[in-house]
Every structure is written in structure tokens, then in C-alpha cells.
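Visitor: Coordinates for the following, if possible.
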Amino acid sequence: MCGITGFIRRCAPSADTATLRRMGASIIHRGPDAGGEYLDRWVGLGHRRLSIIDLSPLGNQPMQSLDGRYVIVFNGEIYNFRALRNELKAEGCQFRSRTDTEVILALYRREGAACLNRLNGMFAFAIWDRDDKTLFLARDRIGKKPLYYYHGGGDRLAFASEIKALLQLPGIPRDPDPTAVADFLTYLYIPAPKTIFRAIHKLPPGHCLELRLGSGPVVSRYWDVDFSTTTAPLHQDEAAERLLELIAGSTASRMMADVPLGAFLSGGLDSSAIVALMAGSSGTPVTTCSIGFTDRQHDESVYAREVARCFSTNHAEYTLEEQLADTVTLLPRYFDEPFADSSAVPTFHVSRLARKVVTVALAGDGGDENFGGYDKYVVDLKEDLARRVIPRLFLKTLHAVAGRCSGTLMRKAATLASGALADPGRAFFRTNSFIDDASLRRLLAPGLATACRGYDPALHTLDAWERTRGADHLTSMLYTDLKTYLPGDILVKVDRMSMAHSLEVRAPLLDYRVVEFAASLPSRLKIHRGSKKYLLKRAFSAQLPPGIVNRRKHGFTVPLARWFRQDLRELAQRHLLEQRELAEFFDPGEVGRLWQEHQHGRADHGTLLWSLLSFSLWQQEYLQV
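Guide: Here you go, the predicted structure:
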């Protein structure tokens, strides 16, 4: 795991080796073990290394091919690199190191951009072709590793693993994109290809970018999740067996490391399944780490301890209760743009805990998006059933009547009717969003609201949804989350919070072969009679205690409502009510109203207040410089 940076020299004519070093220094947490730079008259490349495979200096980057034609900077891990290396050696290729980096170079030399189809891993890399004067950038299929770029027109381009490295270049504008602010409040993150900065973009997962000197960049997709190809009919036991084989193989390949390795353990199905497989193939006890809360409603540590005992792991826990404000103020410097998934806080601490004993940790990310694990999927399936079988006139009447009544049951009926009346893609957007249109308009400052007039944040969701036209409802939901929420929120959170502590995190459930197999399965094997992750549970029924396999999903949540009334009250009041610069983006009267309603218990605005606090802290870190 590393950090990469680079630029075409026309992008910043005054940039030199010292500039590359500054860019690298800004992301040294991604690679504290070594750093290097490459500079010629056309391009500059920089690298920070976290040594995982082949710890010798032979693995340092930027790395040149044996013939000197190609230069690479690479972030990530290629899990099938040894098989590829043996194949290439059989064809006469020679290697100086034991690294996957050198394998990418050799494969690119032979196959060009088509090499991406051969790589199984998480990666973001740049290759400079000194002969053709071509820069090639690529990001892994799922979006585990980040890659940002600035394009100043023509062939003026710069790239980096994190935005902060790009901001080290002279002349990079910091103008915020008003529509990205609307996206942020809607989703709690900013979907690709946007960033908060108008001039900086995310290279989407499964995409590559090629730039030849004298021409502009060309971005193209090389992979997508294909739900249209179904497997040959399998009995569910056969499907479960095949799934277990795939996940066992992906877990084993991710245990490859020349440094200490462990796992995150929440006590839920996904992380417990990974720990079970690790314990079964490891000759020594697995190191596991988890986070606990003093608030029992949000605490899962008792389940993590149960799994740890079951597999005799070396288990460590951290209870999140002290210095909360100190952690919260740190987060923006790692995310570089507004990001409001509050589970970043426990992820930060479990990563810090893990880094004390390991350099690599395996995690259970991807189970929910691949196999239908979120409660929202079950709710939306009920809405879709109502949409298909209940006459619209009746739904309209139910919505009107229930909307005027109090009580939990009537509120649920009104919500169900509202969702069933909406277009399916638009209804799923509402499920995945955290603010409605009217509230968004009230909250935005007048100038920002004017700039966003006519803009619809739902387009990010609807664009993905439309690519599944003709598919069943669950398939559309899973595809949309795999293309938006997973890479935009979950994977960003895990990457930034782990790399803040120079910890590499690997996700076996996001092996592209597992993703493709899951996509090929019928939806009835994902959610079956209301049971979520049906096939995944069946696959691990013999490996895990029934109480872990069948327990209700908890979710990695934090007690936001209490935090804003107690632990974070002083910090939030200072940033939301006393910082005048925030009024450039948000209406002070509306912010004050939300704050007062929350403090007096008239409403729970915890998520929205967290979004505003995250934005204010980011604004202080990146705009007030």
C-alpha cells in the first residue's frame, strides 16, 4: 500500500523534484517506509512506499522496466502476481525483484491497457511510456484504491492518491463546486467523478485514463458488474459450496504478506466469516481487533468477543469514549473533501488499534452490497411489490390519510405508499439520501442555492439505476450501490482511516470473481422470504456459530444524537453557530434552527448536524489557508 503522485510538466512548468517531494510528504502516512521521484523533461512521478511484499530496496519506486522504456508508480496489491510472474518468466521475461510492481510493468509492456483484465487486486497506478510519450492511469475494478486528477486543458494533467498532494502544485485552483455541496448534503459523500473542487476529479472505479503529449486525456471503462449473465442452474447447496470456495480462495490470496497480518472483527457475519477462513488456514492464532461503545445500543463488542473465543484469536478491543472531539477535528485532513459517514470515527480507532500489532488487516467489506445485507433492500422490495400490485388510486388515498395521522404504524404506511407511488429509481434515491429537496433549498445560502438551481443530485443514482433497465428490483438496487455507495462512501472511509495509520486493509468479499459470481446468482438466493444474505449465511453455516450467522444486522453506527447534546456540543456550537465563514455556504438561521430543535429534543438532526460540522471542519482546513 502506497501513495502516488505525478504531473505532466506543462501542467506546472515550475514544478521540479522538490515539488514531487512536497507532494509525497503530504501523503507520507500512505507510505512511511521509503520515497522516490522520477523527473524528465516531460513528466514527473512521485511515490511513497508502505513495504508489504519484498521489503528490500529493490521494491522501491518509481520503478523502471528493464529496458528503461516504462516507469511506474503503483499503489495497492496484485494478489495473482506470482502466477502472472511465472507465466511471464516462462516467456523469457526477467525480474530483479519479488514485487507485484515489476509484474505490472512486464505485463503492460506485453499487453498494454489489456493487462488490466489480467490483474486481480486493488490498485491505482500510473505508467509513463518514454518512447511514445504517453501517460497511462488505471484504477481497480471496485474502487478500493483512490486516484484523483487535475486537468487544466490540453495535456496539462496531474494526478495523486489524495487531493492534498495535488494542492501542493502551484496554480491548482481551489474553487468549490456548488453542486458538489448539494451532493454532499444529499449522500454524505461526493460521488465520482466529482470532488468538492471544481477542477479536480476522481477517476471512477474500473476506468483508465490515457494521455499522449499534445492531446487531452481519454477516460474509458474497462470493467463493469454484469448482472445479465447468470450461472448455469445450481441447487442452492451447490451455489453455497461454490461461493465458499471462491471466498476461501480470495481470503487465502489476501493473506500473502512479508509483514504481520490480522483482521477487523465486528462480530457480524461478514467479518466473522473472514476470520473463520483465516483461522482455518493459519498455523498461528489470528490477530483480531474491534471497537466497542459505552452506549450499549451501538456496541457490538460482545459478539466480536464470542467469535474471537470461537477461533482462539489474539483479540484486542478499544472502547470509544474519550477525546472524541480531538478525533473529529483530525478527520478532514485525511478525507480532503467533506465526508460525513460518522462510522469513520470508529474506523479510525480500530485502524489505530490494529496498526499497533499488524501492518495488514483483512475486513468484511462488500458482503451487504453483493448479497443483499441492508435492511433498506427488504423495505424497498415491499415498496416495489406494493407498486406492482396495489392500484395507484388506493396508494394515493392511503398516503393522504396516513400522512395526516400520528403513530408509528401510520407513519410507516405513509412512507410505504409514498415510495410505491414514486418511480423505482427515484424511490431508491430517496432511500439513499439524507435530505429532501425542500430542506436542501432552505439550508443552502442564497448564492449557493442560485448556483444549484435546476441541479438534481438524484442523477448520480438514476444514472446507475438506468444501466440495469429490465433487471429485477433487487438487482437494480445492488448494482446501484456497488457503483455509488460502496466506492463513494464505504471504501473511501476504510482507505482514508486505515492509511491515516499506515495500515493496509484487504477485502476478500470484494475480489472481482466473488462480485461477478454474486451478480450471476438469482435474487432469491440473496434475499429469500425476507432473510438477507441468504446464500452467504448458508455458505458459512458450518463455519460459524448459529447466533452469529443468524443475528440481526447491527451496522457500524455511532450515537450521534447524544454526541451533539453532550460530547461534541461545545465543538459543534463553535463551528456551526460562531464561525462566520460557514454562512458562505449555509443559511445561518436554518443552521441555528436545526441546532435548537436538536438540543431541546424536538427532533433528531444528528446526521445533518454531523454533515454540517464535517463541512465546517473541512472548510477551516482547506479553504481558510
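
Visitor: Only C-alpha atoms from now on, for both contacts and neighbour counts.
Guide: Fine.

Visitor: Now do the helices in the stretch 301-450 of the chain.
Guide: Taking DSSP state H, counting those that start in this stretch as the test, the helices found in the stretch 301-450 of the chain are 301-310, 324-330, 332-335, 344-355, 367-371, 375-389, 392-403, 408-421, 424-432, 437-443, 446-451.

Visitor: I'd like those laid out as a markdown table, including mean neighbour count and distance to Arg82.
Guide: Output for the helices of the stretch 301-450 of the chain, formatted as a markdown table (neighbours: other C-alpha atoms under 10 Å; distance: least, C-alpha to C-alpha, whole Å):
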| stretch | mean neighbour count | distance to Arg82 |
| --- | --- | --- |
| helix 301-310 | 19 | 32 |
| helix 324-330 | 15 | 39 |
| helix 332-335 | 19 | 33 |
| helix 344-355 | 23 | 26 |
| helix 367-371 | 24 | 27 |
| helix 375-389 | 17 | 39 |
| helix 392-403 | 16 | 58 |
| helix 408-421 | 19 | 50 |
| helix 424-432 | 19 | 40 |
| helix 437-443 | 15 | 51 |
| helix 446-451 | 16 | 52 |
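
Visitor: now the other sequence, so there's something to compare against:
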Amino acid sequence: MCGIAGILCHEPEKTPERSLLAVMGAALAHRGPDQSNEYAAPGIGLAHRRLSIIDLQGGRQPMRSDDGRWVLSYNGEIYNFGEIRAELERGGVRFADHSDTEVLLQAWRAWGPACLDRFIGMFAFALWDGARRELHLVRDRLGIKPLYYGRTRHGDWVFGSELKALLVHPQMPRDIDPAAVEDYLAFGYVPDPRSILLAVQSLPPGHRLRLRGGDDRPTLHRWWDVDPTARSAGDESQWIGALRDHLDDAVRLRMVADVPLGAFLSGGVDSSTVVALMSRAHAEPVRTCAIGFDDPAFDETRYAGQVAHRFGTDHEEQRVHPDGETLFRRLARIYDAPFADSSAMPTLAVCELARRRVTVALSGDGGDEVLAGYRRYLWHLRESRLRERVPLSLRRKLFGPLGAVYPKADWAPRPLRAKTTLQALARDTVEAYFHTVSAIPAGIRDRLRSARLRAALQGYSALEVFRTHAGSAGTDDPLRLAQYLDFKTWLPGGILTKVDRASMAHSLEVRVPLLDHRFVAWGMSLPEAAKIRRGEGKYVLKRAMEPDLPRDILYRSKQGFSVPLREWFRGPLAPAFEAVLGDSALLGTGWFERDALAGLLREHRSGVADHGRVLWSLLMLDASLEHLQSLPTFDAAA
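Guide: Here you go, the predicted structure:
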């Protein structure tokens, strides 16, 4: 795993300064502490930081082809590189080392962009074609690895694995995008293709971009997308057999490494499945790790220990005490863009624990998206069936007013929290799911916006993100559509961003077998009955794993990986939010109403409402804005 960065000059004859490239690479040193190097030539500069995983002596980057035409800077892993290498060798290609980097380079030389369809893996890379003088930026199918690009004031294109690498460039504007702020308030992260900065975009998953120096019109091409319209036949026994075959292969491929390898083990279905399959594929005990909390409502270590004992893993646990008072600023430095998922804190802790013993860890991320494991899918299905029976116009008249007056009972069990359900029933399917997943409810977002932000947005709403993706889905099936929307937003912007930044902060590579694109495509093609049955999500996965895992692992209620925000903002984090009400980056934008911010904290502390998640989102936004403006830029004279 690595960090990449670079510059494509507006003037083709200009050579980027190697010292600037080195500083851009240094900003990503945590992603690749083992090696660093730069390449500079007229019109182009590439920087690379390497975390050595495969062929520890070879694979040095940026890598040049033997004819000098191609130069590659690459972040990721191609798990089937051995198979591709063998095919290239049969065609006469000779290799200088044993790395997947050279396989990628030679595959592009042989097949061009069509080589991407052959790759099984996670990757983001920059490939310079010196003959045509064009730069190709490519991101993997599901967005496991990040890649940002933007334009400087002088017209140069700049790119990198994280925003901090781009902001080293002294000509990179740092203006905040108000539409990205609106997106963040709604989702809790900034979904692709936006970044928090006006001048920078995130390359969407499954896309490649072709850039030429001096060209204002880059060519963006989608080379892969999950297909929510695909349908697979079969019965339950066939589904179970196919699932085991897919996951056995996906796990086996991801266990190839020249460095120590292990797994995260939370005690949930997905991580337990991965550990079970790893144990079957590996003669030696699998190294596993888990973190625990003092609060039993958030602690799953007894379940993790149960799985570890069953498979005889080399297991390590550690109890952590997340300190929100100091962690929120650390998270802002790690994530650059605002990121509101508080589970980033325990994720950071488990990555730190894992890195003490391994360089590569397998995780269970992706199972909920592929096989409909989230509880919200079940609620969305039930609401959708009711929506189908009552016309939208009538639902708006009936459920809209009821949702407006029904009290917001945060303290009550889910079945009694009818306000959200009533509001969802008054909407169409896309708007209802947007309402379900929103980090900050629409009413609070409206309350927070100042007249200045409303004017800057010019009528824009974050709902347009869902509307755009829904228009490409090709289906109105409520479950398939909800899964597709999550694959386009929540998975890359939330789950995978969280894990990538937390793991790379500790120079740890995380591999996600449940997001093998072949398994994803197969999982999406399954009928609803294979995913949700009798109120249980991930039905076929649980049935398939019954011979390996105890029922109380497979069928217990989903717990999640969260922290007690409600209590924190009635205690140690309240002063931090009070500071936001003073001279803060958040209020400095002029986009938020101070009285509304103060009112939220007052209501939360008094117990009238639970605004813990909202307050955390706003605190993280303030810390991130402050961080982005304070990042140092390159000074050639220094």
C-alpha cells in the first residue's frame, strides 16, 4: 500500500521541481514509510511513498517501462497478478522483478485500459504516457483506494492520495465548496465526486480520467459499475454453495503477502466469517485483534474471544478509552475533509493495535452493503410496500402533517420512534431513503443555515446526489435501489474512507474480501429472499456459515462500532462545542446561525433532545476547516 502524488504542468516544456514533488510525497509518508522517490520530466512530475508488501526488494516506483514511454505511480494491490503475469509471459513479455507493479505496467502496455477488466484488487494509480503526453488517473471499482485531483491557479493539474498532498502546492486554492458543506451536513462525509474544496475533486470509483497539459477538458470515463438490475437463478442450496466458493477464493487471494498478515475480529458476522475462512486456508494460527470498551453497550470482545477460541487464533485484545477531547483534532488531521462517523475513533484504535504485529489485516467491511445487512434496509422495504399502496399525493397530505407534529422520541425503542417513519411515508422512495440515512435531519439543517449559505447554495440540496445516482440505477426495486445508492455514496465516502485513513495513519494495509468485485456482482444479483428473510439481513451468509460459527454470533442483534456521543456532549465535550460558538473556523464562514448552534447544545445538555451525532458532526466540520487552512505550503526559498 502506498501514497501517490504528482503534477501535470500546463506548459508542456516546464519540468516540476523535484523538491516540490518530494514535499508532496512527504505529506503522505504515513502511507508509505519504506521507500520514497520522485520522477520529473518536461510536463510531468510523479511522487511515490511505498509500504512494501509484495516483492520487498523490487517494485520500486515511480516505475518506468524499459522503452521509457510509460511511468507509473501506483497505490494498491492486484491479487491475481500472478495469473496476469503468466498470461503476459506467454505473449513474450519479460519481467525485471516479481511485483504486481510491473504486472500493472506491462498489462497496460499490452492491452491498454482494457487491462482494468482483468484486475482483481484495490488500486488508485497515475500512469504517464510520454509518447502521447497524457496522464491517466484510475481508481478501483468500489473506491477502496482514494484519489483526488485539482487545478492550480496557474492551470497545472495536481493529484494525490489525500488532500494534504495537493495542498502542499503553493498555487492550490483552498476555498471551501458550499455544496460540499451541504452534502457533509446531510451525509456525514463529502460524497464523490466532490471534495470539501472547490478546486479539488475526488475521482469516482470505477472511473478513469485522461488529462493533457494545457487542456481544460479532461476526459472522464466510467469503466465499471455495480449492476442492480442483474438477476441470478437458483435455490437456497445453490446460493450457499456459490457464496462459499466466492468467499473462499476472495479470502485466499488476499492472504498473499511477503509481510506478517492478520485480521480484525469484532465478533460480528462479517469479521467472524473472514477469520473462519482464513483459518481453513492457513495452517498456522491466524493473528487476530479486537478492542473493547468499559461500557457493555459498546463492547463486543466476549464475542470476538468466542470466535478466536473456536478457531485457535493468535488473539490480542485491548480495552480503549476514547478521549473525544483530543481525538477530534487528531481525526481532522488524519481525514483532512470533515468526517462525522464517530466509529473512526475505535477504528483508529484497532488499526494501531493490529500494526504492532502485522502489516496487512483482512476486514469484514462490505458484507452489509452486498447482502443487505443493515437494519435500515428492512425498514425501507416495509415503508416502501406501504408507499406502493397509497398514492404520493395522499401520503403527503396524510403523513406529512403527522410527521411534523409527532414528538421526536430519541429515547424510545425503534418501533415507538414513529416520527421518522411518518416523515418517510410522506416522501417518494429516493427521498425517503435519503431521509433515513441523513446524518443531520432536514429540519436541523434548515435551522442551522444562514442566509449567506442559502444564497451560496442557490437552491442546491444534497438530495440531488441521490437523485443523480438513482437516475443511473436502472431499477425502482426499493432494496436494490437502496443498495445501489449505498454503493455510490456510503460505502466509498463513509466506510472505505474511514478504514483507509485510519489504517494508513498507522502504515497498515487493510484488505476487504467481501468487496471482491465478483462477489459484489453476484450478491447484488440475488433475490430479496436470499438477503432478507424473517426480519434477518444477510440471510444466505448466515445460513452458509452455520457449520462454522455459533448461532449467537450469527443471529444476535447488530451492535455496531460506536462511541457514547450523547454522554460526551453532556460532559467532557460540551466545552469544546462552546468554543465553536466563539471565534471559530465554522462561524468564520458566515454560513451558520450562532443562535441555532447554541440552541442545539442547550437542548442536548438539558436532556430535551439527543443531538450528540449532530454536535459531533459540527465539531468535526469546525476542526477540519481549521486544519485545511493551517496546512503548510511548499516554499521554494526555504
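
Visitor: that older thread, so which of the helices of the stretch 301-450 of the first structure gets nearest Ile8 of the first structure?
Guide: helix 332-335 (24.8 Å; C-alpha to C-alpha).

Visitor: can you give me the offset of stretch 391-409 of the second structure from its chain's centre?
Guide: Averaging C-alpha positions (C-alpha atoms, centre = their mean, to the nearest Å) puts stretch 391-409 of the second structure 34 Å from its chain's average.

Visitor: and Trp128 of the second structure, how far is that from Gly160 of the second structure?
Guide: 14 Å (C-alpha to C-alpha, to the nearest Å).

Visitor: Which residue of these two possesses the greater neighbour count?
Guide: Counted by other C-alpha atoms under 10 Å, Trp128 of the second structure and Gly160 do not tie: Gly160 has more neighbours, with 30 against 23.

Visitor: give me every residue that touches that one.
Guide: Shown in contact with Gly160 of the second structure (C-alpha atoms under 8 Å, 6 or more residues apart in numbering): 3-6, 147-149, 166.

Visitor: Most widely separated two among those residues?
Guide: Farthest apart among the contacts of Gly160 of the second structure - using C-alpha to C-alpha - are Gly3 and Tyr149, which lie 13.8 Å from each other.

Visitor: For those two, work out which one has more neighbours and name it.
Guide: Between Gly3 of the second structure and Tyr149, counted using other C-alpha under 10 Å, the more crowded position is Gly3 (34 against 23).

Visitor: Wait, a strand at that one?
Guide: Yes - judged by DSSP: H, G, I helix; E, B strand; the rest coil, Gly3 of the second structure forms part of a strand.

Visitor: what's the spacing between it and Met524 of the second structure?
Guide: For Gly3 of the second structure, the distance to Met524 of the second structure (C-alpha to C-alpha) stands at 31 Å.

Visitor: if I look at the residue nearest the centre of the second structure, how far off is Tyr335 of the second structure?
Guide: Central residue of the second structure (C-alpha atoms, centre = their mean): Leu496, 2.3 Å from the mean position. Plainly put, Leu496 of the second structure is 12 Å away from Tyr335 of the second structure if you go by C-alpha to C-alpha.

Visitor: can you count the residues close to Arg513 of the first structure?
Guide: Using other C-alpha under 10 Å, Arg513 of the first structure is surrounded by 16 other residues.

Visitor: correction: Thr468 of the second structure
Guide: Using other C-alpha under 10 Å, the number of residues around Thr468 of the second structure comes to 11.

Visitor: Contact partners for the spatially closest residue to Ser26 of the first structure that is not a sequence neighbour?
Guide: Nearest residue to Ser26 of the first structure, sequence neighbours excluded (C-alpha to C-alpha, 6 or more residues apart in numbering): Ala165, at 5.8 Å. Applying C-alpha under 8 Å, 6+ apart, one finds that Ala165 of the first structure lies in contact with 5, 22-24, 26-27.

Visitor: What strand or helix carries Ala165 of the first structure?
Guide: Counting by DSSP states H and E, the element that carries Ala165 of the first structure is helix 163-166.

Visitor: And the next helix or strand past that helix?
Guide: Going down the chain from helix 163-166 of the first structure, the next helix or strand is helix 178-187, by DSSP H and E.

Visitor: Give me the mean distance between whichever helix or strand comes after that next one and the second structure.
Guide: Per DSSP H and E, the first helix or strand lying C-terminal to helix 178-187 of the first structure is strand 200-202. After superposition onto the second structure, the mean distance of strand 200-202 of the first structure to its aligned counterpart is 0.3 Å, using mean C-alpha distance after the TM-score superposition for the first structure.

Visitor: Does anything pack onto whichever helix or strand comes after strand 200-202 of the first structure? Which helices or strands?
Guide: Of the helices and strands lying after strand 200-202 of the first structure in sequence (DSSP H and E), the nearest is strand 207-212. Applying 3 or more C-alpha pairs under 8 Å, 6 or more residues apart in numbering; DSSP states H and E, we find strand 207-212 of the first structure packed against strand 134-139, strand 218-221.

Visitor: Now stretch 244-258 of the first structure: buried residues?
Guide: By neighbour count on 16 or more other C-alpha atoms under 10 Å, the buried set for stretch 244-258 of the first structure is 244, 246-248, 250-255, 257.

Visitor: Among the residues you listed, which are located in strands?
Guide: In strands, judged by DSSP state E, none of those are found.
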